[in-house]
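Asker: What follows is a predicted protein model with its sequence.
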Amino acid sequence: MTAVTVEAAHQDTAHDLEIVVPGLVFDPVEIRRAHQQFLDRVPPAPSGRPEDRFRRLGLTHRPGAEDPWRDAGTGQFDQVSGERRFEEAEFSVFNEELSDTYFHHILSSLPFRVGRTRLVTLHPSEIYHMHCDASRVAHLAIETNEDSRFLYRAGTTHHVPVDGRIRVFNTKLPHSAYNAGASDRIHLTMTLVD
């Protein structure tokens, strides 16, 4: 990222809704392979329920986290009180059980710092509530369909194609995401540390 682009990635202006990170293109085949490696290695959920195994998973965690796989899965703000639970910079450790994957290469190549790094799946007919984040979020599509979109309250939508490029969205503005397609939408999401 050039200095100008890094500067733009930290502004709160509506005209910078999506920024494609210049100079970085990752191999979609290797990204899918890393995703499969991730899925193969995820341990059982603490609840013991098979349906919880793939919920709230992350690639980064806080130092000393009890569960490095799920530490990044919690939202930064409590939905009821609005209280901030943590700072993004706390998620400074990459899960060592994934250090041989392409995901580690991707994070090592970024020209900016990230905190929580997660694999987020939106199943068909799922939608997130409208919300604002404290920081911008970078997205890298692993699987998608044309009817899966990122949505700003103002009505602007963005489709993130599987092209190996990272897109930084101004998630400080009210936004949502939905999957109106027939297949899963899977993104690697990386929250920028401002």
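Answerer: Received it, and whenever you're ready, just let me know what you need.

Asker: use CA for all of it now, contacts and neighbours both
Answerer: Noted.

Asker: Can you give me the buried ones in stretch 32-41?
Answerer: For stretch 32-41, burial by neighbour count (16 or more other C-alpha atoms under 10 Å) applies to Arg32, Arg33, Ala34, His35, Gln37, Phe38.

Asker: Using TSV, lay out those together with distance to Ile106 and secondary structure.
Answerer: Compiled in TSV, those are given as follows (distance: C-alpha to C-alpha, whole Å; DSSP: H, G, I helix; E, B strand; the rest coil):
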residue	distance to Ile106	secondary structure
Arg32	13	helix
Arg33	13	helix
Ala34	10	helix
His35	12	helix
Gln37	15	helix
Phe38	14	helix
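
Asker: Check it against this one:
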Amino acid sequence: MIPDLYHGTNQHFTRFKHDIDTRATHGASADVGFFLTTSRELAGHYAHNAMKRLVAGDHAGHERKVADLVRRAELASRRRDHDLYEQLTTEAEDLEVAARDQTHGMRIYAVEVDARNPKTYPDVGQLDLHEMRRMLIDDFTAGHDAVIFENIWDPVSIEMAYPDACNHVVVQDSDLIRIVSFEDLEPLQNESVSSPTW
């Protein structure tokens, strides 16, 4: 068991699942597994990052609604029903603007991982994300159920001048992750979220 881990996001759920694409980062290794950290503070920064990029609560559901409105608008346009096209397009735009103006929903999950065969890399330091992706794929293919990067500096920690390296644990099988608790965070003062560009 690997206890005392954190995951920061603005998505609200009761268990980790692979069927929802709610990554707020799109680094080379982001799609290989679930990233957890021993640093609560760093998890908070990831939650803040997610708040700026994802719709709070149910990003995937929001994206399905918008995609459906856009699809229906395109059909209306082909039928030359300009009034319906305008109505549906406006509705999709309003949903996007309202969603991007939300500055709430940041959450830190405290979790533990039931890893039986983890691979540990000690004293990693800074690591190229493409190299990390290759390592993760190789380790998961070799049968490891978790990969632990000890004392790693990730791009967010470097960007925010985070003073200490911390450990990251990457897990592919979401069933190994157990949520212990969560904490909702308040947005930073004077926080603004940019509206989408069309």
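Answerer: Happy to help now that I have it. Predicted, not measured: the structure shown is a model, and the values here were computed from it.

Asker: what's the TM-score here?
Answerer: With the length set by TM-score structural alignment, normalised by the length of structure 1, the two chains reach a TM-score of 0.21; 76 aligned residues with a C-alpha RMSD of 5.9 Å.

Asker: just to revisit the earlier point, nearest to Thr157 of structure 1 among the buried residues of stretch 32-41 of structure 1?
Answerer: Of all these, Arg32 has the smallest distance to Thr157 of structure 1: 24.8 Å, by C-alpha to C-alpha.

Asker: Would you check that the closest one makes contact with Ile142?
Answerer: Yes. Contact criterion C-alpha atoms under 8 Å: Arg32 of structure 1 and Ile142 qualify, at 6.2 Å.

Asker: would you turn the buried residues of stretch 32-41 of structure 1 into CSV with distance to Leu119 of structure 1?
Answerer: Output for the buried residues of stretch 32-41 of structure 1, formatted as CSV (distance: C-alpha to C-alpha, whole Å):
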residue, distance to Leu119 of structure 1
Arg32, 12
Arg33, 14
Ala34, 11
His35, 8
Gln37, 12
Phe38, 9
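
Asker: Please identify which of these is nearest to Val120 of structure 1.
Answerer: His35 (11.1 Å).

Asker: which residues does the closest one contact?
Answerer: His35 of structure 1 sits next to Ile142 when contact means C-alpha atoms under 8 Å, 6 or more residues apart in numbering.

Asker: Roughly how far does it sit from Ile19 of structure 1?
Answerer: 24 Å (C-alpha to C-alpha, to the nearest Å).

Asker: which residues in structure 2 form strands?
Answerer: Using DSSP state E, the strands of structure 2 run over 2-9, 34-37, 107-113, 118-121, 125-126, 146-153, 166-171, 177-184.

Asker: and the fifth one, what does it pack onto?
Answerer: Using 3 or more C-alpha pairs under 8 Å, 6 or more residues apart in numbering; DSSP states H and E, the elements in contact with strand 125-126 of structure 2 are strand 146-153.

Asker: Give me the packing partners of the strand it packs on, helices and strands only.
Answerer: strand 118-121, strand 125-126, helix 129-141, strand 166-171.

Asker: redo that, cut-off 6 Å
Answerer: strand 118-121, strand 125-126, strand 166-171 (3 or more C-alpha pairs under 6 Å, 6 or more residues apart in numbering; DSSP states H and E).

Asker: now it against strand 107-113, angle please.
Answerer: Compare the direction of strand 146-153 of structure 2 with that of strand 107-113 by axes from the mean of the first three to the mean of the last three C-alpha atoms, to 10 degrees and you get 130 degrees.

Asker: Now do the buried residues in strand 146-153 of structure 2.
Answerer: Neighbour-count burial for strand 146-153 of structure 2 flags Ala146, Val147, Ile148, Phe149, Glu150, Asn151, Ile152, Trp153 (criterion: 16+ other C-alpha under 10 Å).

Asker: which among the residues you listed gets closest to Thr90 of structure 2?
Answerer: Nearest to Thr90 of structure 2 out of the buried residues of strand 146-153 of structure 2 is Trp153 (C-alpha to C-alpha; 43.1 Å).
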